[in-house]
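Asker: Any chance you could fold what I've pasted below:
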Amino acid sequence: MGHYVTIATCNLNQWALDFEGNRDRIIQSIIDAKKQGAQLRVGPELEVCGYGCLDHFSENDVYDHSWEVYGEILKHPDTQGIVLDIGIPIIHKSIKYNCRVISYNGEILLIRPKIYLANDGNYREMRYFTPWNRKYYHELYQLPKLIQEITGQSRVVIGDCVIETLETKLGPETCEELFTPESPHITMALDGVEIFTNSSGSHHELRKLDTRLQLITEATKKCGGVYLYANQKGCDGDRLYYDGCACIVVNGEMVAQGSQFSLSDVEVVSATIDLDDVRSYRNQKSAAIQTVNKTQTYHSIETKIELSPSSLVFDPLVKPTKPIPIKYHLPQEEIALGPACWLWDYLRRSKCAGFFLPLSGGIDSCATAVIVHSMCRLVVASIKDGNEQVLKDVQMLTHESDFIPKTPQEVAARLFYTSFMGTVNSSIDTRSRAKELSEKVGSYHIDMNMDTLVTAVVNVFEVATGKKPIFKIFGGSVTENLALQNIQARLRMVLSYLFAQLLPWTRNKQGGLLVLGSANVDECLRGYLTKYDCSSADINPIGGISKTDLKAFIAWAKTSFDIPNLEEFLTATPTAELEPITENYVQSDEIDMGMTYDELSRFGRLRKVDKCGPLGMFIKLYHEWSQAPYNYSAEVIAEKVKRFWFFYAINRHKMTTMTPAYHAEQYSPDDNRFDLRPFLINPRFPFASKKIDQIVEKINAREKEIKESNISVD
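Answerer: Okay, here's the model as predicted:
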């Protein structure tokens, strides 16, 4: 005889400090879960206040407001008759905790603080919260007066506990705890917990989802059980995009999976599971022995809750949900969807009139434009699917109450502005590529020259100093050459903000535009950009994406979005076009940098992900690049490593002012959140360089010895 339980989890597009909006989305998710017949609803981490409050978590107001909003949810008529697992920050004994509050019919059953806090990369939870590092321990929490009036309770249990219903046990696990070696779901499973709930605030990175879903499926593949994973989805107000994928897994198999990217603010997925399947799966000798050997148990909160009503046992319409294949996006699709959803959230919540992009005709600004085009495609698709919130948002942004877009180009024509800011150093090809792309995506495009502005600024310098700088190819010095390039780039930034403020006005439209940057993660890492140039913007959708991935994305978009002229961007030589073009010279990015973009990506991963300094990087790369297909000598590898670290160091200061960028790559050099390092470093790294030189000498001596040995044998 089966024990059928219908359970639900969700993706919510919560926004930091948007208490009323967050409340409404939580309530809507509960309503949707009940419509799907669920007896249990799980929501994302810190969903009441928004996960990304950052240093606002230091403010007591956040905790007071969270309780007020939670009270409104608790007493709402549509939130009764279902077990609720809601994320909220709480102060207990003057200490701040990241908590989950589990309730039923307006009564709080348990407050469960987070045990293991995320504290690396983009996360600083220990800056705001204290971990509840006393496993199995519990005590009583004094509820705020306003909550006491709603629930009739004065104190409730807080601690590492589980909930016991009439049929089963529920155990909470929060985000980072899934990723730790000593995950709570293991000890909870051995103590009889059959349903695990996980509230998460997990962000998107390219190729990261498989790691997360592997951990979720493994959690119950080994122990047996039901795992409900909830996640935030959308831009919470910062560089991260939380990529949803709320899911339900039974005994290691996926039975329900939400979307990773979409414009829906609320998405609920549910499944009907048979608890007998869990018990049969667990009926293994090794698991049984480990269970009876367990000496420490969880405090169990006993309830009269019935998750599996007797009426469902013989109901022919109720049956367990069948397993489904896990869905993953290609990296190219992730680039098309993640930054596009992030841009949409940023635009609608800032209530600006649209985006402005300096469209150079190169692949970086091209990729940025195509991502905006992807956003417009998502808007149109969402409206066609009946998403009323997206329609309201697009009408609000365009100030057209009757506007119902039928094509992405109709959206772009109102919300996307581009400009080619040419000089005498610009080629006809880049100008035409930019114009053709703007026509294809539907942006309002300005094609102009800025030579008079550049000349005027250089003339000001000449009048003030009596000296006129000239380009290197005409006999000028490196200093003159660099200054003449930089002034062009910086003037483009000035023009960008002028046009962003005034272009809507020229069309009798309200508001200003958000300026988009288009520097990729490799250029940021190397510092191959001008400080305060056109890479300085309001936000940058590609600042965390490598050149290699951007090229793959453009190749994919050429077919998927039907934009044939993207092939021209792929085959063009990457160039800044800041130096004069002559019969014998065309500026090239990779030649200027002294390294390829593929090499830059490898340097970046070794530096950030593998935590290598100059010496460690050289040793690893010697083993890789001294072999085919590279066949580099030790001297060449050493020179490349030293060159990378030199330019990384002298340009590190640029990262302190970089445009906030969509985080998509583990080796992002973002100084403001992700990559906290000094910006004044000895660029020669003299101690490490000496060590590298010593190893090169040893390698050469050994290779000579082997060569001579082989000659003597012959």
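Asker: going forward, measure contacts and count neighbours with C-alpha atoms only.
Answerer: OK.
Asker: so residue 405 sits right up against residue 382, yeah?
Answerer: No: under the criterion of C-alpha atoms under 8 Å, residue 405 makes no contact with residue 382, lying 10.7 Å away.
Asker: Which stretches in the stretch 551-700 of the chain count as helices?
Answerer: Secondary structure of the stretch 551-700 of the chain, counting by DSSP state H, counting those that start in this stretch: helices at 566-571, 589-593, 597-604, 614-625, 634-650, 686-713.
Asker: From residue 97, how far off is the closest residue to residue 96 other than its chain neighbours?
Answerer: Ranked by C-alpha to C-alpha, 6 or more residues apart in numbering and with sequence neighbours excluded, the top spatial neighbour of residue 96 is residue 129, at 5.1 Å. Here residue 129 is placed at a distance of 5 Å from residue 97 (C-alpha to C-alpha, to the nearest Å).
Asker: Second input sequence below; structure requested for side-by-side comparison:
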Amino acid sequence: MAPLVTLATCALNQWSLDFAGNLKRIKESIIIAKEAGATLRVGPELEIPGYGCLDHFLENEVYENSWDSLYSILTDTSLHGIVIDVGLPLLHRNCRYNSRAIILDGKIICLRPKLYLANDGNFREMRFFTPWNRPRHVEQYYLPPLIQKHQGRRHVPIGDVVVSTIDTCFAAETCEELFTPNAPHIDMGLNGVEIFLNSSGSHHSLRKLDTRVALIQEATLKNGGVYLYANQLGCDGDRLYYDGCAMIFVNGKLVGQSSQFSLNDVEVVTATIDLDEVRSFRSAPSRGMQAVAAPEYQRIELDYSLSQDDLDFDRRKPPTAPRPPRYHLPEEEIALGPACWLWDYLRRSRAAGYFVPLSGGIDSCATATIVFSMCRLVIAAVKEGNQQVITDVKRIAAFSAKLPETPEELCNQIFYTCYMGMENQSSKETRERAKALSERIGSYHTDVNIDDMFHSTKNILTRATGFEPKFRAHGGTVTSNLSLQNIQARSRMVLAYYFAQQLCEVRERPSGGSLLVLGSSNVDECLRGYLTKYDCSSADINPIGSISKVDLKRFIAWAEKDFDMPILKDFIEATPTAELEPITADYVQSDEVDMQMTYAQLSRFGTLRKVHHLGPYGMFLLLNEEWGGEGGLSSREIAHKVNRSTLLPLGLANTEKVKLFFHFHQINRHKQTVATPAYHAESYSPDDHRFDLRPFLYPPAFESWSFKKIDDRVEALEKRNKKGE
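Answerer: Okay, the predicted model is just below:
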């Protein structure tokens, strides 16, 4: 009779330092796994304290509280009868470790610290933890006194171990270890490990799930075996959204997958596996030759069987059938990820709702549409009977005793929009688009002109100095033109916070409260510095701050059809404009003209700078090949002047395309130090606070060594081409 095992993995919406809430969700997931007949359950990385505690991991109290939670799990008899893999931080020999505890029937079997730590991009694990950089090394961990008394012994094994049960063998690798070239599962599998447990804290970024699936698929396709992947879900207090998607693979085939984006706090995935499939899959002689030469692991013997009872044939579950992985389009990811992140932020911050300055442009339109998407998800969860969501909605949607029944009804209670226009700068079209969008989604909308605020601020300088600045269209200088634009932009920020604090009182919201202000600057504008410091891009949080303009346009085009919002077509077709300069018969301000580069080019520059780690010269060489060739740009066009006339006032009459990007990125880098905390989506985000650790004061860009090398290269290429003519 084939040995069948039912295994469980899960995605949990843990919150940093929410020990009580995290413990509740952990226990719930274990109970659900037991009820499904599972004999082993794996949970997310550091699930007890929450993965994103950051510098709190330097506090001893976090470790003490984690042991308190683990003690509660050990002493809860309703959690007995199943092998539990739970994540927590540990202090061992005065070193801090990101670890896992393997538990059965109230006893700790062993502790498994993380071998290789995530320490790039958004992750700083080596700031808090020490890597257990000793593969296959095992020693003794001395337990806290309370646990010693319960355990009946002073210590348990800690290290890179594998666990042998009566019928199989399992082992753990943690998150980053899956992504390393020589991943632990390789040698583990060659040592006879049949079940791999991966406890992860992996955040969402666009198109990232493909990478996870490919790595797990290859791990089990090449080596055979069962792979259980657990992940955190939701916003745990930072810019990241952990996108769940717990999975179970067998021999390269997916047999279980949870939601990637969900408002559920607990999702458990189970699958029944025929272990004979793994053993048959590993029959190749070449694998056997490598297995006998593989380094040996120390095994922890566990007198327990994961298999179903062979004699209880009528109650045996059949093996779970394979299924194709479920992926979302990038447009759907934008609709779902930031929306779930916003809901977690709203319900946990105890704010009354969100406020957005709605300009009539595509960026604020995208922000508003994401909030509407959030309302759609919330109403769907309410109709499904999600009790946690229902409880949160009852508290947040305070204008009515009954629950909102449509996304528009919910949106009207928790979402506030405002068009802040100027008599000569704001067009009728943008004002009408803002109003039409607010009517479609149901937001509480106001429409104001800020001319009085603008002129009163402008006149302060004139009264103090006698100098009257003018827009460029009225004969003013570049400096005056820019300063007058910035008055408008910063005035809107002041008004946004004023309205956000007062509108709930204006509407006589029963429980009072104030609103969180949402930003609507995209990643490309931030990268280029095409925004005013402390303008209306300054906000509490920003759901699109790490999403490219190209992807935002695709998202709006998708939402137009999927959300049945024809009004969105007008936003897609409109020319992107800040509307900060006077509109004349022959001039309307355009973002791409102002920036002297397209959003598509900015996206490419950003990717090469951050993802490919290219400086100016390296970027020029690559783009010379990518954008050159027959019918393409010449080397001088790639490197040289974009719009000479607009650069003359800056003294950059002979500037270049690549140079231009680096010039503006570097002189505006200081703006990223105060950028609104944004949902992380793009791999080239310039977020200064967590993701993109670069200086914000640079040497003069156009005097740089790299720029001189670009000039020399262009001249050499032109001389060579001239000789060939």
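Asker: TM-score for this pair?
Answerer: Comparison of the two superposed chains (TM-score structural alignment, normalised by the length of structure 1) gives a TM-score of 0.98, and 706 aligned residues with a C-alpha RMSD of 1.1 Å.
Asker: right, and the residue nearest to residue 96 of structure 1 touches residue 92 too?
Answerer: No: here residue 129 of structure 1 lies out of contact with residue 92, judged by C-alpha under 8 Å, at a distance of 11.1 Å.
Asker: In a strand, residue 78 of structure 2, correct?
Answerer: No: Residue 78 of structure 2: not assigned to a strand; according to DSSP: H, G, I helix; E, B strand; the rest coil it is helix.
Asker: That one -> structure 1?
Answerer: Taking TM-score structural alignment, the alignment pairs residue 78 of structure 2 with residue 78 from structure 1.
Asker: Also residue 408 of structure 2?
Answerer: Structural alignment places residue 408 of structure 2 opposite residue 409 in structure 1 (criterion: TM-score structural alignment).
Asker: Enumerate every residue touching the closest residue to that match other than its chain neighbours.
Answerer: In space, residue 409 of structure 1 comes closest to residue 442 once its chain neighbours are excluded; the distance is 4.4 Å by C-alpha to C-alpha, 6+ apart. By C-alpha atoms under 8 Å, 6 or more residues apart in numbering, the residues touching residue 442 of structure 1 are 408, 409, 410, 412, 413, 416.
Asker: ok so, going back, isn't the match of residue 408 of structure 2 right up against residue 443?
Answerer: Yes: the pair formed by residue 409 of structure 1 and residue 443 meets the contact definition of C-alpha under 8 Å, at 7.3 Å.
Asker: who has more neighbours, the two?
Answerer: Neighbour count, other C-alpha atoms under 10 Å: between residue 409 of structure 1 and residue 443, residue 443 has more, with 27 against 21.
Asker: Check the gap between that one and residue 29 of structure 1 for me.
Answerer: Using C-alpha to C-alpha, we find residue 443 of structure 1 at a distance of 36 Å from residue 29 of structure 1.
Asker: Ignoring the adjacent residues along the chain, who's closest to residue 432 of structure 2?
Answerer: Ranked by C-alpha to C-alpha, 6+ apart and with sequence neighbours excluded, the top spatial neighbour of residue 432 of structure 2 is residue 360, at 7.6 Å.
Asker: distance of the one you found from residue 550 of structure 2?
Answerer: With distances taken as C-alpha to C-alpha, residue 360 of structure 2 is found 18 Å from residue 550 of structure 2.
Asker: do the same with residue 126 of structure 2
Answerer: 35 Å.
Asker: which residues does the residue nearest to residue 432 of structure 2 contact?
Answerer: Residue 360 of structure 2 makes contacts with 419, 429, 430, 431, 432, 433, 434, 571, as judged by C-alpha under 8 Å, 6+ apart.
Asker: Could you check which residue of structure 1 pairs with the fourth one?
Answerer: Okay, so that is residue 431 of structure 2. Taking TM-score structural alignment as the criterion, the aligned counterpart of residue 431 of structure 2 in structure 1 is residue 431.
Asker: Looks to me like its match is in a helix.
Answerer: Yes: counting by three-state DSSP, residue 431 of structure 1 is found in a helix.
Asker: In contact with it, which residues?
Answerer: The neighbourhood of residue 431 of structure 1, defined by C-alpha under 8 Å, 6+ apart, consists of 360, 361, 420, 422, 447.
Asker: Residue 239 of structure 2 in helix, strand or coil?
Answerer: Classification of residue 239 of structure 2 by three-state DSSP places it in coil.
Asker: how near is it to residue 337 of structure 2?
Answerer: Plainly put, residue 239 of structure 2 is 12 Å away from residue 337 of structure 2 if you go by C-alpha to C-alpha.
Asker: The two: which has the busier surroundings?
Answerer: Neighbour totals were compared for residue 239 of structure 2 and residue 337, and residue 337 leads with 29 against 25 (other C-alpha under 10 Å).
Asker: Now do that one against residue 543 of structure 2, distance only.
Answerer: Applying C-alpha to C-alpha, the value for residue 337 of structure 2 to residue 543 of structure 2 is 9 Å.
Asker: Residue 188 of structure 1 is in contact with residue 169, isn't it?
Answerer: No: using C-alpha under 8 Å, residue 188 of structure 1 is not in contact with residue 169; the gap is 9.3 Å.
Asker: out of these two, which sits in the more crowded spot?
Answerer: The neighbour count for residue 188 of structure 1 versus residue 169, taken as other C-alpha under 10 Å, is higher for residue 188 (23 against 20).
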